[in-house]
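Engineer: Build the 3D model from these lines:
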Amino acid sequence: MSTHPWILGLTGGIGSGKSAVAQHFIDLGVHLVDADHAARWVVEPGKPALAKIAGHFGSDVLQADGQLDRTALRNRIFADADERRWLEALLHPLIGQEIIQYLARAESPYAILVSPLLVESGQHRLTQRILVVDAPEQLQVERTMVRDQSSNEQVQAILRAQASREERLRHAHDVLLNDRDLHWLQTEVERLHSYYLTLRGGQI
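Structural biologist: This is a model prediction of the structure:
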């Protein structure tokens, strides 16, 4: 059997239960990288990306200790699509490199890339197969409002910035509809894991 693991892309909209699914795959021994973590690594102090961001947006996107002030930056790019595109053009290639290096260290038969923006960012091109965690939109909103103590309007704004459900589902090889309890969800993850272990290169 080839020692080179194939890559499963795991995505889902905000509040879909993607994190719970990812955690259960980790518990089953699957090597997993979270694109959000990679996105944090590339903007740590001392990394070239942080200096470029500060040069472009000004020092008000930095905290007093030199770390990136994510909230300030998020407010700037949410309000201005051109600024968001500038930031994405800078960060996406760097995040991609971090992800590839991390996935290359996997020792499980397959590895997982978790990304809320798997489809939008083009990161799905790093994967051989895509699993979408799906949930009815009303459930996504309710879960997120409870988890983040955020308003309905804030959640709706995030939903609009993410790919539509239809767009995500169009890319999916597998869909896990998460509209029941955690035990059921974990059972489904175990079923998928068993199936994925039989695949070579992510395909049948």
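Engineer: C-alpha only now, for contacts and for neighbours.
Structural biologist: Will do.
Engineer: Not counting stretch 77-95 itself, show me its contacts.
Structural biologist: Here stretch 77-95 makes contact (C-alpha atoms under 8 Å, 6 or more residues apart in numbering) with 35, 38-39, 42, 49, 53, 76, 121.
Engineer: to compare against the first, here's another:
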Amino acid sequence: MASTRILGVTGGIGCGKSVVCAYLAQLGAEVFDADLTARSLMESDERVRQEVTRAFGRESYREDGSLNRKWLASQVFAEDSRLEELNGIVHPKVAEAFGILRNRFEGGLLVHEAALIYEAGVENRLDAVCVVTAPKELRIARVMARDRVSAEKVLARMSRQLSQEEKAGRADVVLVNDSDMAAVRSKSRRLYELAMSGEGLSFENFRFTRQL
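Structural biologist: This next block holds a predicted model:
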């Protein structure tokens, strides 16, 4: 049976980590999207729904039962303690879902994509972590175009996350996404090859030594 390598991919809002993970998937990696899983659980898991409603009010869900993401964001980004409260409800279920996938994974590269790998304390469950970075101005422009929000709102979201510099300082691999799609595709391939090569990734072997 082929060996399994588990790579975390994270980065601040607007860095382009989802683009990197999409390329890794094209190359054959299995990608677990923790943020997408969290949103799915908030809609599909009855216990999570009850806890979210209890903590943040009935407005958390629309009349059709779908998650009212705009309302919930207005609540959790108002103060750090509210974001921590939501994470405390959802993260254990996300970890459980990832554990199920990891246990049935039969070899190759398994990617754990999440905005909050370090904040959630899951890095030591992974073989290594890649932090995707980009210049601040570029990140702001990307999110403004994607979410149709003001620069002020993007900056407010950034302030709720660990700084890009702190994440990069803790990373095993840093992938700089500051150019065009061809460049990030090439770097993603190099990341995939690095993850699958030789003895594989480990915190001891790769910490602070690789920048793509």
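Engineer: Could you quantify their similarity as a TM-score?
Structural biologist: A TM-score of 0.91 describes the superposed chains when it is computed by TM-score structural alignment, normalised by the length of the first structure; 203 aligned residues with a C-alpha RMSD of 1.8 Å.
Engineer: And the corresponding residue of the first structure for Arg49 of the second structure, how far from Gln63 of the first structure?
Structural biologist: Using TM-score structural alignment as the criterion, the counterpart of Arg49 of the second structure in the first structure is Leu50. Shown here: Leu50 of the first structure relative to Gln63 of the first structure, a distance of 12 Å by C-alpha to C-alpha, to the nearest Å.
Engineer: The two: who's more crowded?
Structural biologist: Leu50 (20 against 12; other C-alpha atoms under 10 Å).
Engineer: Am I right that the more buried one is in contact with Trp41?
Structural biologist: No - proximity of Leu50 of the first structure to Trp41 does not meet the contact threshold set by C-alpha atoms under 8 Å, at 10.2 Å.
Engineer: sorry, back to before: going through the contacts of stretch 77-95 of the first structure, which ones are buried?
Structural biologist: Burial by neighbour count, 16 or more other C-alpha atoms under 10 Å: within these this picks out 35, 38-39, 42, 49, 53, 121.
Engineer: TSV please, covering those and showing secondary structure and distance to Gln23 of the first structure.
Structural biologist: Rendered in TSV, the data for these read as follows (DSSP: H, G, I helix; E, B strand; the rest coil; distance: C-alpha to C-alpha, whole Å):
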residue	secondary structure	distance to Gln23 of the first structure
Ala35	helix	14
Ala38	helix	17
Ala39	helix	19
Val42	coil	23
Ala49	helix	29
Ile53	helix	32
Ser121	coil	22
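Engineer: which residue ranges form the helices in the second structure?
Structural biologist: Secondary structure of the second structure, counting by DSSP state H: helices at 17-26, 34-44, 46-56, 69-76, 80-104, 117-120, 136-147, 151-159, 164-170, 181-196, 203-206.
Engineer: Pull out the buried residues from the fifth one.
Structural biologist: Buried residues in helix 80-104 of the second structure, defined by neighbour count with 16+ other C-alpha under 10 Å: 82-83, 86-87, 89-91, 93-95, 97-98, 102.
Engineer: Relative to the first structure, what is the average displacement of that helix?
Structural biologist: Taken over the aligned residues, the distance from helix 80-104 of the second structure to the first structure averages 1.8 Å (mean C-alpha distance after the TM-score superposition for the first structure).
Engineer: quick one, that helix and helix 151-159 angle?
Structural biologist: Taking axes from the mean of the first three to the mean of the last three C-alpha atoms, to 10 degrees, helix 80-104 of the second structure and helix 151-159 form an angle of 60 degrees between their directions.
Engineer: distance of the residue most central in space within the second structure from Ile13 of the second structure?
Structural biologist: Note on the second structure: the residue nearest the mean C-alpha position is Ala114, at 1.6 Å, using C-alpha atoms, centre = their mean. If you measure Ala114 of the second structure against Ile13 of the second structure using C-alpha to C-alpha, the figure is 11 Å.
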